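Q: Kindly generate the corresponding structure for this input.
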Amino acid sequence: MKSPLSIEFNADALTLHWNGEPAQQISAHALRMQCPCAECRRLRLRGATPVVPRDIAVLEIRSAGYGMQLVFSDNHARGIFPWAYVAALSGFAFSSR
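A: I've put the predicted structure just below:
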């Protein structure tokens, strides 16, 4: 299972360091918009999008073994982001440093 070597985070973004790959930086807003929880997926499947404030922040990262659970400043903490899902977000709000 591919998992990051380390994760740096501040309120605005996460930076994931993968073995042998460029660092992946994803904004808190992009992560919240792509939350994989059932409620957010249902919205996206219906063609809607979650209502997310532009100034959304990541408050906490909780280990979930195969991924991470993020706690956002809008009190949303339902989604578990599997590492493969996070790595695939490279086409969505990704920058390498």
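
Q: Only C-alpha atoms from now on, for both contacts and neighbour counts.
A: Fine.

Q: Is the residue most central in space within the chain in a helix, a strand, or coil?
A: Central residue of the chain (Cα atoms, centre = their mean): Leu31, 3.5 Å from the mean position. At Leu31 the chain is in helix, as set by DSSP: H, G, I helix; E, B strand; the rest coil.

Q: I'd like the distance between it and Phe92.
A: 9 Å (Cα to Cα, to the nearest Å).

Q: what does Ala77 give?
A: Using Cα to Cα, we find Ala77 at a distance of 20 Å from Phe92.

Q: Strands along the chain, start to end?
A: 6-9, 13-17, 24-27, 58-63, 67-72, 80-82, 95-96 (DSSP state E).

Q: among these, which is nearest Glu39?
A: Nearest of the strands of the chain to Glu39, taken as Cα to Cα: strand 80-82 at 12.3 Å.

Q: what about Leu43, how many residues close to it?
A: 12 (other Cα atoms under 10 Å).

Q: for comparison, sequence B:
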Amino acid sequence: MIPLELKINSPRSLLSVTWDDGAVSLIPASVLRARSRAAQQVRADVEGKARSFETVTVTNAEAIGSYAIRLVFSDGHDRGIYPWSYLREIAEFSGLRNENG
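A: From the prediction side, this is the model:
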């Protein structure tokens, strides 16, 4: 799956992804931050030190080639790279996927 459009809402708390199959995913910034694969976040998860990111917002987004997006969050975390397949997996996990677009 490849995204056709990525939008961050104006409070910067939600990423909207329109996929090439017509599905639209609405992914909260807090979920994206919690699901970061950056080493620091993975280690915290393994050690059972997961934090709540309810107030975290997306402050910047940058394309990584044609395969991923790098998100920067309001808590300073800037090492999260989200390949399209992983972004879709997060969307399906979060339960905020709109099949009708």
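
Q: TSV for the strands of the first structure, including distance to Leu45 of the first structure and mean neighbour count?
A: Shown next, in TSV, are the strands of the first structure (distance: least, Cα to Cα, whole Å; neighbours: other Cα atoms under 10 Å):
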stretch	distance to Leu45 of the first structure	mean neighbour count
strand 6-9	29	13
strand 13-17	26	19
strand 24-27	22	22
strand 58-63	24	16
strand 67-72	22	19
strand 80-82	18	19
strand 95-96	26	14
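
Q: Redo the ones you listed as JSON lines? Include distance to Thr49 of the first structure.
A: Formatted as JSON lines, the strands of the first structure follow (distance: least, Cα to Cα, whole Å):
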{"stretch": "strand 6-9", "distance to Thr49 of the first structure": "24"}
{"stretch": "strand 13-17", "distance to Thr49 of the first structure": "20"}
{"stretch": "strand 24-27", "distance to Thr49 of the first structure": "17"}
{"stretch": "strand 58-63", "distance to Thr49 of the first structure": "19"}
{"stretch": "strand 67-72", "distance to Thr49 of the first structure": "17"}
{"stretch": "strand 80-82", "distance to Thr49 of the first structure": "18"}
{"stretch": "strand 95-96", "distance to Thr49 of the first structure": "23"}
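
Q: Which of those sits closest to Arg41 of the first structure?
A: Here strand 80-82 is closest among the strands of the first structure (Cα to Cα), at 12.2 Å.

Q: mean shift of that closest one relative to the second structure?
A: Following superposition, strand 80-82 of the first structure is found to deviate from the second structure by 0.8 Å on average (mean Cα distance after the TM-score superposition for the first structure).

Q: got the contact list for that strand?
A: Here strand 80-82 of the first structure makes contact (Cα atoms under 8 Å, 6 or more residues apart in numbering) with Cys35, Pro36, Cys37, Ala64, Tyr66, Gly67, Met68, Gln69, Leu70.

Q: residues in contact with the last one?
A: Meaning Leu70 of the first structure. Taking Cα under 8 Å, 6+ apart, one finds Val58, Leu59, Glu60, Ile61, Arg62, Ala77, Arg78, Gly79, Ile80, Phe81 in contact with Leu70 of the first structure.
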